[in-house]
Each structure stands twice: as structure tokens, then as C-alpha cells.
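Participant: sequence unknown, structure follows:
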């Protein structure tokens, strides 16, 4: 992926869709979303199968929704984004949370069975943070350095493999300290997104210690002073710190904050999706419809903030609700 394409992708995917020129409350919740008010006639069971990154957030949404509809049963299973499409196709889930967009092959498989494409809402905005141990003093990394740390292909263009902290300019006791790598497994949407954007569609090094979940990546880095790993910003703990990133060696450094994600200055920002089987010729039944409305209410976006992600605006809510006929 070319540098200009990387920057453009970040701006188009985030700034354009969110229309921050008209609603720039990236750190707070857009009051125009309004409070969620329960309605009658909502009952039944919901099953969510998909992203581990979204597991905590789906649970928070489920708890908030349950508080308003005690008779509704919601089950959450988070084993990776790649598990969402097969579950939707098989009908074993009503929601398929994914930390990446569905791949064309996944969409084609869905369409082959149902005759129409799946729909998705964008539930939250996430910065995919590069974490180091809290005592690691590294101040900034370029995307090319991140690539050379994690990948064996170095498609970002750096001519030298990075294996020690001295290779990124650290001195003293850090100079000869080998870098210890932590990442997700291939079932994860985070794995795929990081591969696409941070590795410039390259290949991971064999030395990356693949973890089953977002939190275990952070735990690994927290217990390893030489460690570095990637995970959603919502999984940050006091034992790790996120490293500011810059697009090129000559660029400026930006941390994984809401403002920097919104402007596209932080180069690894993404939407978090929830895919749904919605027949375009039929209205959603009340249970799924009201859950989606809840996600886009003030209460729903409060859960987003509580889980450490960034809330969305009324503009995004209206776009997605309109697509669902809500």
C-alpha cells in the first residue's frame, strides 16, 4: 500500500463518513443522538457470534438493552471476526460483530445463499494501538518501522530488518535488548487489518507470538518489558502504553486518541462493525431493530466510551439507520 493511499484511506474511512466538519465532538457523545426509550412488543433471544475485539462492547450493549427489556435473552460469543459470516449464513446468530469489513468472498458466500448482501452498522470508532511495556521509553515509531518490526516482507520500504530496540534508536540498556512480538491469530479481524495497513499487505514474522484475544496481547506486553503488540485502544491498561505513530520518517507523531482518529492523523483508525442478515424486501422485526436503535442512542454510545472506544455521531447513526429502514 502506498503512503498516499494509506493516508487517504484513513481520512476517507473516518473523516468523510463521520462528517466532522459539522459534528466535531470526537471525545464526547453527540447529544443529537438522543436517549433511548423502550417500546412495547420486544421479546425473544439474540445471539452474537464474531469479533473478540467487540466482545466486551457487545456485552455492555446487551446489559444495557437487557435493563430495558428483562425478558430478552442475549448470548455473546467472541472468537474472531472470521467466525461472524459463517454464523450469519448458518442462521446460528442474528448479529455478526467484526473489527474489519467483510471480505468479498465472505459477502459472495452470503449472497449465494440468500440472494442479497449482508448489511452492517458501524457501532464505534477504534484506534488500533501499538502497545509497549509501561517502562519502555520509546517516543514514536514510523509506519515503516512498525512494518519492519512485525513483518518479514518489509513492504513499507525500510531496507533493514528491526530486531532490537537499538534498531529504532534506543540507547543504553535498551540498545541490545531484543524486541519481543505479540499479535493476534489469523481468525481475528484485527490480525487482518494490521496486516493490511501496518504491514502494507506483507507477511508477519514467524516470531510473532499469536494470542487468542485482544486482552491477552496486552497482557503479554504488560508482562514483557521488551514486548510490543497491537490491539484495540479499548484494551489499554495501566501496565502498557500506546506508542505515537507517524505516517513517514519525516512526519509528525500522533497518539491513538479520539481526535487523532477522527482527523485521520493517527494512521491505524477503523470502524467496528456489526453485520446483520436483513432482507431488503422485509422490515426488521422489533427485537433486532430496537437493539440497533439502542446502539445509536446516547446510552449505547456511553457503552462505547466506557469500553475505551470512540463514540459516533448523529450523522453516522442516521446513515446506518436509514440503510436498515429504521
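Facilitator: Okay, I see it. What you see is a predicted model, and the numbers here were worked out from it, not measured in a lab.
Participant: Every contact and neighbour count from this point should use C-alpha atoms.
Facilitator: Noted.
Participant: So which residues of this structure form strands?
Facilitator: 44-50, 72-78, 96-98, 119-133, 141-142, 180-184, 209-211, 227-232, 240-242, 245-246, 269-276 (DSSP state E).
Participant: What is the neighbour count of residue 168?
Facilitator: Residue 168 is flanked by 17 other residues according to other CA atoms under 10 Å.
Participant: same deal with residue 162?
Facilitator: 21.
Participant: For residue 275, see how far away residue 79 is.
Facilitator: Taking CA to CA, to the nearest Å as the measure, residue 79 and residue 275 are separated by 15 Å.
Participant: and here's the other structure:
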């Protein structure tokens, strides 16, 4: 087995403008004429199938000090209780890693995660319960809001003539097992660039491979492979003496800005004029998309992300009525209106909502 050590990273020169602290990122309600507001207006309103009472225990993405999903979850609770005043909520949002264990140890009813469920969490649940958990997608990840599952995007230096790449090419550049294609890609000429670029090696920059962002790429880009390009330069958040954080995404694009032959995975919130985002296509036939709100919600961007709510439902058994009503509320126009009122996540598409409703009926 090959173990990859992080590439040594020199101490950065602080040429960036640090992002605002999480506490200073308030809800960002969508404008009434925005794409997401118009989309949600087409959805069916919530209509209870049955009246329910009792307590719903919520676990998952959150923190006692930082209000990650608290505002949105409180909006959901308030809206749901207008229809079901006999329901109370026990709010225990201590972090994504606490969500799924709460289901199989009997302390939680719904785990609202901050990212896609990890294979390790599924295996842990199955080890205890002997069947898989049920995941219901409830929101789409943001374009560029920190800690709200922002889009993973790929960048090159502004001088690079490349404008787009496929998932197969990205796997071949960032990975070492090329599960999507016939070979690894290590030079710009192998991507079709000519002239001075033809024989230049590709310098990849990215998240630490043991970061949750790296885990996502392993699963959804590298096809489950844990074998990365050994040349990958890995970055983690760095705490500064004044307490501010130099985000890994910012470090990545700051490094790319100084490297004409680099390629990086990061997010548009950190991009400056020295780098450019690539359009991504699922196949060489295209189409190719940038990570816009519409492309993410409609899952046209190949690495679009969604946030699930996870519940424990044994095969062949109905969903607990109060949980079913709560999930139906989240998947209704009423529940998705709260998403755009909060404004940090994006709503689901009507087609994806229909798929989720079929899971609980």
C-alpha cells in the first residue's frame, strides 16, 4: 500500500484579505426576482397527510459556538410547528460526525449533515443495524458560501489557454489510478496544449487528502480511489497570531497565482485576477458548465453537491409519521422557501424533490 505524505509547504506571505469570520456571515435572503426564488415559487405547498405530535431529535451539522445551520433549522422548526403545534424539537446539532451515530445509538431521529454521507458512516450504521441508513436530499450546496458546502471548482493560471476539462481528465491529473480513463496525465501536452506548454509538467494544488473536501473528491472524482498524484501540494487551514484563519482554499489559489503551470481545486470565493475557473463536463462530448446557481441546482455541473437528512428506516417498514411529515415539509415549497430566506444554501430542483418524496412514501 502506498502512503502519501503531504507536500511540504513554505510559510505563506500574507498577501490575502482574510475572509470574514463565520459569525459575521449573516443570512443572505435571495431577492424576489432571483433564479432560486422563481424556482421555489413553482413548487407545491406543504399539505399535511396526517396530524402528528411528539418530539423530533435533530443531530448533525452545527457547533455550540458557531451558528452553522441554526438559523435555517430554526426557520424550519417554526414553519413546521404552524402545521403541527404538538411537535417539539430537541436540537442537538454538534457536528456532522455526530449525526449518523445518533441514529444507531438511539439518541437521534434525524441527522442533518453538512456534506454527503461518508462511506465510513454508512458502514458504521450497517455494522450496528444490519441495513443501510436512508438518506433524503434536502438542500443544494452553495456556490461560494464558506461552511455551506460550496462548490468544488478547478482553476488554472490566467495565462493558461485551457478553458475546460472533463471528469476523466481531472481524475487522470489529480489521481494515480485513472479509474475513469486509460492513463494518468502529467504534462500539459497530454491535455492538448502546444508550444511552450507541450512538455511542461502539471503542478496540482488542492486540499489535504484527509480533509472532508479531499474525501469528497476521492469518492466522486477519483471513483473511490485513495491513490493521489504524488506531486499534489496539499493545504490546510492556518491559524494566524491574531486568531484569523488563512483558509486552505485561499492558500491554494494564492499559490496557483504564482505558478503558470499549475492547476488547482478550490472555490471562486478565493479567486483573484491571476487565476481562472475551468468549465467542467461529465464527458468529452460536453456540455461544459461553470458552477453557477442554476447549474448546481439542476445538477448540470458534474460535481454539484447536496445536503442530506439521514434517518433510520428498516427495509420494508414505514417512516415514523412525524419524521415523514417533517421531511415532506422540508421538500415542499414552504420548506424550500426557508432555504432561500436563509440564503446560504440553494434549494433543490423539482425533479430531485420528486425523487426524494418517493423514498419516504
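Facilitator: Ah, there it is. As the structure is a prediction and not an experimental result, all values here were calculated from the model.
Participant: And the TM-score between them?
Facilitator: Overlay of the two chains. TM-score (TM-score structural alignment, normalised by the length of structure 1): 0.63; 287 aligned residues with a CA RMSD of 4.9 Å.
Participant: Identify whichever of the strands of structure 1 lies nearest to residue 294 of structure 1.
Facilitator: strand 119-133 (10.5 Å; CA to CA).
Participant: Serialize the strands of structure 1 to a markdown table and add fields for distance to residue 110 of structure 1 and mean neighbour count.
Facilitator: Shown next, in a markdown table, are those (distance: least, CA to CA, whole Å; neighbours: other CA atoms under 10 Å):
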| stretch | distance to residue 110 of structure 1 | mean neighbour count |
| --- | --- | --- |
| strand 44-50 | 15 | 21 |
| strand 72-78 | 20 | 17 |
| strand 96-98 | 12 | 31 |
| strand 119-133 | 11 | 24 |
| strand 141-142 | 38 | 20 |
| strand 180-184 | 25 | 25 |
| strand 209-211 | 28 | 17 |
| strand 227-232 | 27 | 25 |
| strand 240-242 | 37 | 24 |
| strand 245-246 | 37 | 24 |
| strand 269-276 | 11 | 24 |
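Participant: Reformat these as a markdown table; add distance to residue 309 of structure 1.
Facilitator: Formatted as a markdown table, these follow (distance: least, CA to CA, whole Å):
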| stretch | distance to residue 309 of structure 1 |
| --- | --- |
| strand 44-50 | 18 |
| strand 72-78 | 17 |
| strand 96-98 | 15 |
| strand 119-133 | 5 |
| strand 141-142 | 22 |
| strand 180-184 | 19 |
| strand 209-211 | 21 |
| strand 227-232 | 8 |
| strand 240-242 | 14 |
| strand 245-246 | 18 |
| strand 269-276 | 10 |
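Participant: Go through the ones you listed and name the closest to residue 37 of structure 1.
Facilitator: strand 72-78 (15.8 Å).
Participant: Quick one: list the elements packing against the top helix by length along structure 2.
Facilitator: Scanning structure 2 for the longest helix, with DSSP state H as the assignment, gives helix 70-83. Using 3 or more CA pairs under 8 Å, 6 or more residues apart in numbering; DSSP states H and E as the contact test, the elements touching helix 70-83 of structure 2 are strand 87-92, helix 321-330, helix 333-342.
Participant: Out of the ones you listed, which one sits most buried?
Facilitator: helix 333-342 (a mean of 23; mean count of other CA atoms under 10 Å).
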